[in-house]
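Can you look at this prediction? I've put the sequence above it.
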Amino acid sequence: MNLTVSYRGQLYPLSLLPDDTLAVLHARLEELTSTPPQLQKLLYKGKSNKPLNDQITLIQAGLRDGVKIQMLGTTTNELDGIKAVESDQQKRERIMRERTLKGPTKLRSTGSSSSSSDNLNYRFHKLIPLSHLPNPSSAMDLLQRLSDDQAIRHVMQKHKFAVGVLTELAPHEHPELLGLNENAGQQIKLRLRTDRYDGFRTYKEVRRVLCHELTHNVWGDHDNNFKELNSLLNREVTDYDASVKAGTNVLGYSGEAYEPSEAQSRSQVLGGGSNAVSLLNDSTEDRRRRALEAAERRLRQEEEEMENSCGTAGRSAVVE
């Protein structure tokens, strides 16, 4: 009996005997995809809606030669990442309950101890490139760079974001998506590669999508609450990068609006055109205002494009 199983854009041809049991099929799929049998969900034409005993034969389960099967499921590595987040959450809840029972306590600063706790909790617990795609080591390098990014770490710790698994989206699986946040941070998927798999998208583009998906840890829909937090995260990342270059410490976003430099203001009028002379005669304040308006328009356009390419809002973000 020849079967074809589709899982995350990859096709797995199988050859089994009609009197083999479902347990045999599940075991073969675990070998191929690292998805445990209890987490495998098989969809195919003619399948009964009732739960099937894994000791019945393939024929009894309604499978026939040439049938195509769609498989859903979570791999062992992804499950470990999800469990890590859940374990951290349960640990924090237990500590808070114990503190409540003990009553008020005198707080004292411990410096590195608090920082160490934040580093352990508010981070990406697992990084998983897609091994079936070309050059997974380069994908892993990009995921690692995002995980080690000090600006990203800064906003994750400040806003207490924990992510179980950071992985990638295959272009052929969801060609319309750039990012997806499942279960408010249990797993974030990012489009790392170009459509033709001949390279990777720029780091700046991928990091902006990551900030967008991190916002979905708090807000599911692209409403005003989402837009405000997403804008704040992007400003905090930009401020952190700027402070590192300037050699100053970051204590958090100051709330001040972005103001372009004199050089950036002048760059808006270079290239000539009928209005070039009048623009050059404008005041520095006018040039800065136009540069700021142009930057804001560009950011709004980028956010609109990103919202249209985000798979989290407008659909169920909870994966069963």
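Alright, I've got the coordinates.

make it CA atoms for all contacts and neighbour counts henceforth
Noted.

Asp241 sits in which helix or strand?
helix 224-246 (DSSP states H and E).

in the helix or strand that that helix is followed by, what's buried?
Next in sequence after helix 224-246, counting helices and strands by DSSP H and E, comes helix 262-267. Of all the residues in helix 262-267, those buried under the rule 16 or more other Cα atoms under 10 Å are Ser265, Arg266.

starting at the chain centroid, how far to helix 262-267?
35 Å (Cα atoms, centre = their mean, to the nearest Å).

Summarise which helices and strands it is packed against.
helix 284-308 (3 or more Cα pairs under 8 Å, 6 or more residues apart in numbering; DSSP states H and E).

now for the helix it packs on, which elements pack on it?
helix 262-267.

How about the very next helix or strand once past the helix it packs on, which residues are buried there?
Counting by DSSP H and E, the next helix or strand C-terminal to helix 262-267 is helix 276-280. In terms of neighbour count (16+ other Cα under 10 Å), helix 276-280 has its buried residues at Leu279.

again, but for stretch 238-257
Residues of stretch 238-257 classed as buried by neighbour count (16+ other Cα under 10 Å): Asp239, Tyr240, Asp241, Val250.

As CSV, these with distance to Ser117 would be great.
Listed next are the buried residues of stretch 238-257 as CSV, based on distance: Cα to Cα, whole Å:
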residue, distance to Ser117
Asp239, 24
Tyr240, 21
Asp241, 24
Val250, 19
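
Farthest pair within the residues you listed?
Asp241 and Val250 (9.3 Å; Cα to Cα).

Please compare the first structure with the one that follows:
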Amino acid sequence: MLFFTVSHRGHAYSLELPASTTLTALHAQLEELTSVPPSMQKLLWKGKKAANDDTTLQQAGFKDGMKIQMLGSTPDEVSGIKAVEDERAKRDRIMHERTLKPQAKLRSTGSSSSSALQYRFHNVAPLLHLPEPDSAQAMLDKLANDPAILHVMQKHKFSVGLLTELAPHEQPGLLGLNENAGQKIKLRIRTNRYDGFRLYSEIRRVLCHELTHNVWGDHDENFKELNSKLNREVTEFERARATGTHYLTSSADPHGIYQPASELEAQAYVLGGSSQSTPVVGESREAMRRRVLEATMNRLRKEEEELELSCGTGKDVSTSNPDGPSTS
């Protein structure tokens, strides 16, 4: 009798078999233990000798007490990976076909098909070891194909190699991370308990923050100005689409001069317009507008401060605050 251990994906299986047992019989027993079919099993051990399926364990070099490593995937795992790859190939084919068709231009200058192909997210992929990878893929695809996000990417010539997600349990202190100025952007899209996904508007705001890191690494005044500008342009783009506007020039900034107050005021209108505010007795309409605007501006500043704290760009992410999310 031979006593030996077979390890597969962190699990160790202790076996006791006669030395005359064939490798075929061993593979069959390992299939019962791991659900990996014999054709997909690969065994590695010290002193391995050339063998075929009829070779006995003794002839193959098995010895008492030896440790064997097994590699291999189950049919369900293989089919799952193939399904994801097929879906990604289908999506890439559809996106490629769309780029070959004439597109309606939302601006007078328009964006050429070459810029649309260049300034975008070139790859989108979830973390397959996390729950519901298909739902995560759908969320990332929605972000990658968001018309307002693509608008600012083409306008500012942003290109991102890979858009993927952050695992809450692996990097609990981060909401976002930009690696190598756009080579890879990671976003926290899931709730801490993995029971759903965070609000789309919040994730997209983090994405704007991370896109700003394509240009500026530190959270200095240059970064804050561009980040605020991207958020304003997203707001203006969506307002233009909603009203059917084709020329997206800002009435508050007709000459292209950046004005932070205008951006904040635009967001104040969208996020908490005076029509949705409860008036104070005796308060004039103008006073109420100023009060709502000030409250919204304070909220936006606080959100930006929280985003900076939860940003992993330029930080050692291994030392991120474990008690709360951060971004980069």
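Thanks, I have the structure now. Since we're looking at a predicted model, the values are computed, not measured.

quick one on the thing from earlier: after superposition, how close is the helix holding Asp241 of structure 1 to structure 2?
By mean Cα distance after the TM-score superposition for structure 1, the fitted helix 224-246 of structure 1 averages 0.6 Å away from its aligned residues in structure 2.

which among the buried residues of stretch 238-257 of structure 1 gets closest to Gln144 of structure 1?
Out of the buried residues of stretch 238-257 of structure 1, the member with the shortest distance to Gln144 of structure 1 (by Cα to Cα) is Asp241, at 17.9 Å.

The closest one matches what in structure 2?
By TM-score structural alignment, Asp241 of structure 1 lines up with Glu238 in structure 2.

which residues in structure 1 form strands?
2-7, 10-15, 41-43, 68-72, 124-128, 163-169, 179-182, 187-191 (DSSP state E).

how about these in TSV, adding distance to Glu213 of structure 1 and mean neighbour count?
Below are the strands of structure 1 laid out as TSV (distance: least, Cα to Cα, whole Å; neighbours: other Cα atoms under 10 Å):
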stretch	distance to Glu213 of structure 1	mean neighbour count
strand 2-7	24	17
strand 10-15	25	13
strand 41-43	26	14
strand 68-72	22	17
strand 124-128	13	22
strand 163-169	11	24
strand 179-182	6	25
strand 187-191	7	24
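
Rebuild the ones you listed as JSON lines, extending it with distance to Glu285 of structure 1.
Formatted as JSON lines, the strands of structure 1 follow (distance: least, Cα to Cα, whole Å):
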{"stretch": "strand 2-7", "distance to Glu285 of structure 1": "57"}
{"stretch": "strand 10-15", "distance to Glu285 of structure 1": "56"}
{"stretch": "strand 41-43", "distance to Glu285 of structure 1": "61"}
{"stretch": "strand 68-72", "distance to Glu285 of structure 1": "57"}
{"stretch": "strand 124-128", "distance to Glu285 of structure 1": "43"}
{"stretch": "strand 163-169", "distance to Glu285 of structure 1": "43"}
{"stretch": "strand 179-182", "distance to Glu285 of structure 1": "38"}
{"stretch": "strand 187-191", "distance to Glu285 of structure 1": "39"}
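
gap between the residue nearest the centre of structure 1 and Thr312 of structure 1?
What sits nearest the mean C-alpha location of structure 1, by Cα atoms, centre = their mean, is Ile188, with 2.7 Å. From Ile188 of structure 1 across to Thr312 of structure 1, the span is 10 Å (Cα to Cα, to the nearest Å).

Touching both of these two, which residues are there?
Common contacts of Ile188 of structure 1 and Thr312, defined by Cα atoms under 8 Å, 6 or more residues apart in numbering, comprise Gly179, Leu180, Asn181, Glu182, Glu213.

Tell me the one of those nearest Asp19 of structure 1?
Glu182 (37.9 Å).

Show me what the closest one lines up with in structure 2.
Aligned partner of Glu182 of structure 1 by TM-score structural alignment: Glu179.

what's the closest non-adjacent residue to its match?
Ile185 (6.3 Å; Cα to Cα, 6 or more residues apart in numbering).

Asn178 is in contact with that neighbour, correct?
Yes - using Cα atoms under 8 Å, Ile185 of structure 2 is in contact with Asn178, at 4.5 Å.
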